[in-house]
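Q: Got a predicted model here, sequence first, then my questions.
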Amino acid sequence: MQDFEIANLIYLSALGAVLISWYFVQNKGGLSKLVRDGAAWVFIFVGTMAVIGLWGDIRQNIMPRQMVMTETGQVELPRASDGHYYVDLEINGNTVPFMVDTGATSVVLTQSDAARIGLDPDTLVFFTQAMTANGPVDTAPVTLDQVTLGKFQDSRIPAYVNGGDMDMSLLGMTYLNRFESIQITKSKMILER
């Protein structure tokens, strides 16, 4: 667990303990009413925790992430509620989610995504560096054998595996430059070949 998750768990546990204590103090009366009302509060608390825990999955389903292929050979990526554009690519037969980053020079994979496509992070050599907003980070150069986006297939795409922590892989300009046009409108990014 990350520190943020542990802090949230401690906070919610303390809040739950306070609510339960308050409830027992307020309901000194009948035990059956106390048990019935207590069970209702437990169900509400567990339901709230379930929604919080599943919010990432719910958000993925609500928030449009995948491209829409048009008849004219365009890829349309809807803008997500956070203002970014996301797309799933198939790399070496495995689906990898990316955040489109026109400010990134290269395609950069997280270590978990690298492992998903068959690259063993333990055998990678992190001898190059990239400058990020948080400073320099070690990277390992790799080549992606087969990359598919809808009907577009590309081979031998240069990329890097990030040696540090990263939330998700970045789709940078070494891949985006394969498109003739990149257009950003109010609600979508349009890639065209």
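A: Noted; the coordinates are in hand.
Q: For the rest of this, base every contact and every neighbour count on C-alpha atoms.
A: Will do.
Q: Please state the offset of the longest strand along the chain from the chain centre?
A: Using DSSP state E to define each element, the chain has its longest strand at strand 135-149. Distance of strand 135-149 from its chain centroid, counting by Cα atoms, centre = their mean, to the nearest Å, is 17 Å.
Q: What is the neighbour count of Ser169?
A: For Ser169, the neighbour count with other Cα atoms under 10 Å is 23.
Q: before we move on, back to that, what does the longest strand of the chain rub up against?
A: Strand 135-149 is contacted from outside by 88-93, 124-131, 153-164, using Cα atoms under 8 Å, 6 or more residues apart in numbering.
Q: Which residues are in contact with the residue nearest in space to the middle of the chain?
A: Nearest to the geometric centre of the chain sits Met168, at 5.4 Å (Cα atoms, centre = their mean). Applying Cα under 8 Å, 6+ apart, we find Met168 in contact with 97-99, 109-110.
Q: Against that first model, consider the following:
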Amino acid sequence: MNRLFWIIIAVIGGVVLLLMANNDSGTTLGVANDAFARAAYLGIWGIVIAAALLGSGIRLGDFARNIAIWVVIILALVAGYQYRYELQDVASRITAGLVPGSPISKRAGDGSLTVTLAKAANGHFEVNGRVNGARVPFLVDTGASMIILSSDDARRAGIDTGSLSYSVPIMTANGSTNAASVRLDTLQIGDIERRDIRALVAQDSRLNGSLLGMNFLDTLRGFSVRGDELVLSD
């Protein structure tokens, strides 16, 4: 170990002397001084690592295998970081296929946001949104002028349905009924969020599910149907 120490000191000293002697010319042994210094730095570390390896008794084959494993791990991490947005999109699409109603959110480089909804087996566009933080499944209904919550979904979102005034007449698939006007603290569809947005709560159980109506869709930059997908642009 003492011999190795003095060898490294001698190499460092020789490199420093060469760089000092060739400072004015800008090159050492035909190589730019900066490049020569970097090569010498890496070479010295290589000597230290090689000496540590030989002194540890680890077989060269095992050492090479471990280095290869770490190189693969590092390359995988770098590739994952570089393609993180593409991988996130793939993961979202897989989730949407496994969990019906899962929105796929994607933000472009210009900051614009899109949320894509896949058509359900019944031919309608459905999405699992959140109202006041509670999960609420919605049917996207361009024929509904307002967001309409079923009484069950409203209670799940923390709305006291018993204290509401049901004075707004509405028509549902089960016939006509009355609804109450409320303000939702938050409504989230994927990464699109709206605050303090107006909605209706249907009375009793006359509405089987909640509807995502035009007063939400009108807040968007646009929406379009592309085959079996509904794309919301914000």
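A: That came in fine, so what should we check first? Model, not experiment: these values are computed from the prediction.
Q: Now the two most distant members of the contacts of Met168 of the first structure.
A: Met99 and Thr110 (11.6 Å; Cα to Cα).
Q: between those two, what contacts are shared?
A: Joint contacts of Met99 of the first structure and Thr110 (Cα under 8 Å, 6+ apart) are 168-169.
Q: More neighbours: the two, which one.
A: Thr110 (21 against 17).
Q: Near the aligned partner of Asn177 of the first structure in the second structure, how many other residues are there?
A: Aligned by TM-score structural alignment, Asn177 of the first structure pairs with Asp218 of the second structure. With neighbours defined by other Cα under 10 Å, the count for Asp218 of the second structure comes to 11.
Q: for Phe98 of the first structure, same thing?
A: 22.
Q: What's it aligned with over in the second structure?
A: Match for Phe98 of the first structure (TM-score structural alignment): Phe138.
Q: Next: Val46 of the first structure.
A: With TM-score structural alignment as the criterion, Val46 of the first structure pairs with nothing.
Q: Buried ones only from the contacts of strand 135-149 of the first structure, please, as a PyMOL command.
A: Here is the PyMOL selection string for the buried members of the contacts of strand 135-149 of the first structure, based on 16 or more other Cα atoms under 10 Å:
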select buried, resi 88+89+90+91+92+124+126+129+130+159+160+161+162+163
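Q: Next step: the contacts of strand 135-149 of the first structure restricted to strands.
A: Reading strands off the contacts of strand 135-149 of the first structure with DSSP E, I get 88-91, 128-131, 153-162.
Q: Tell me who's in contact with the match of Phe98 of the first structure.
A: 126-129, 209-212.
Q: Adding distance to Arg183 of the second structure as columns, could you present those residues in JSON lines?
A: Below are the contacts of Phe138 of the second structure laid out as JSON lines (distance: Cα to Cα, whole Å):
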{"residue": "Glu126", "distance to Arg183 of the second structure": "22"}
{"residue": "Val127", "distance to Arg183 of the second structure": "20"}
{"residue": "Asn128", "distance to Arg183 of the second structure": "19"}
{"residue": "Gly129", "distance to Arg183 of the second structure": "16"}
{"residue": "Gly209", "distance to Arg183 of the second structure": "18"}
{"residue": "Ser210", "distance to Arg183 of the second structure": "15"}
{"residue": "Leu211", "distance to Arg183 of the second structure": "15"}
{"residue": "Leu212", "distance to Arg183 of the second structure": "14"}
